[in-house]
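J.: Structure here, sequence nowhere to be found:
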């Protein structure tokens, strides 16, 4: 079920599409959830961050507590989330390097001093 909702509708087989329609017809909460997930996916993939406030309002109108928690988290840093969904710049490469260095640091903890850790970080890039 989760895969069906998270997949692009055209990526589902005809049988899966029919099964999903049947389940969504029987459960209005799940239908609302699927609509919000697909709407957010469109905002995310098409870089339409300016639509985020209207998406948040739509989520709050439905009785879906889990999505309300997500909406509250997004609201805490709304400007940054909108920028991330709108702008083409990304800090993904930097975050990847930070993650790699933290992993090396964890592996080396208690085993060697700073000199060996420094050498390993420099040689691993």
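T.: Received the coordinates, thanks. Since the model is a prediction, treat every value here as computed from it, not as a measurement. Numbers count the residues shown, from 1 in each chain.
J.: going forward, measure contacts and count neighbours with C-alpha atoms only.
T.: Noted.
J.: Show me what counts as buried in stretch 97-116.
T.: 101, 104-105 (16 or more other C-alpha atoms under 10 Å).
J.: Near the closest residue to residue 31 other than its chain neighbours, how many residues? Count them for me, please.
T.: Distance criterion C-alpha to C-alpha, 6 or more residues apart in numbering; nearest residue to residue 31, sequence neighbours excluded, is residue 24 at 4.8 Å. If you count neighbours by other C-alpha atoms under 10 Å, residue 24 ends up with 17.
J.: next, the one to line up against it:
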């Protein structure tokens, strides 16, 4: 099968998976997850983006603490 320019991203992904094989295996087999932490980080970033340029750290802190 000839290589095309379209396969370059796929080869790059495969190379990265091979380099991080232990981490990929752990992520697919272990029971624990960092999903909850990542969700909170995403929520804080959204709140920060929404308030960009409007107020200081005190208001940002209050919004994060009071947000659902």
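T.: Arrived safely. Source: prediction; values computed, not measured.
J.: Any idea what the TM-score is?
T.: The TM-score (TM-score structural alignment, normalised by the length of structure 2) is 0.79; 64 aligned residues with a C-alpha RMSD of 1.9 Å.
J.: before we move on, the earlier item: how near is the residue nearest to residue 31 of structure 1 to residue 100 of structure 1?
T.: 42 Å (C-alpha to C-alpha, to the nearest Å).
J.: can you check residue 85 of structure 1 too?
T.: Residue 85 of structure 1 is 25 Å from residue 100 of structure 1, by C-alpha to C-alpha.
J.: From the rest of the structure, what touches stretch 8-26 of structure 2?
T.: Outside stretch 8-26 of structure 2, not one residue touches it by C-alpha atoms under 8 Å, 6 or more residues apart in numbering.
J.: and residue 94 of structure 1, what pairs with it in structure 2?
T.: Per TM-score structural alignment, the equivalent position to residue 94 of structure 1 in structure 2 is residue 37.
J.: Same question for residue 19 of structure 1.
T.: Per TM-score structural alignment, there is no equivalent position to residue 19 of structure 1 in structure 2.
J.: Need the three-state assignment for residue 19 of structure 1.
T.: helix (DSSP: H, G, I helix; E, B strand; the rest coil).
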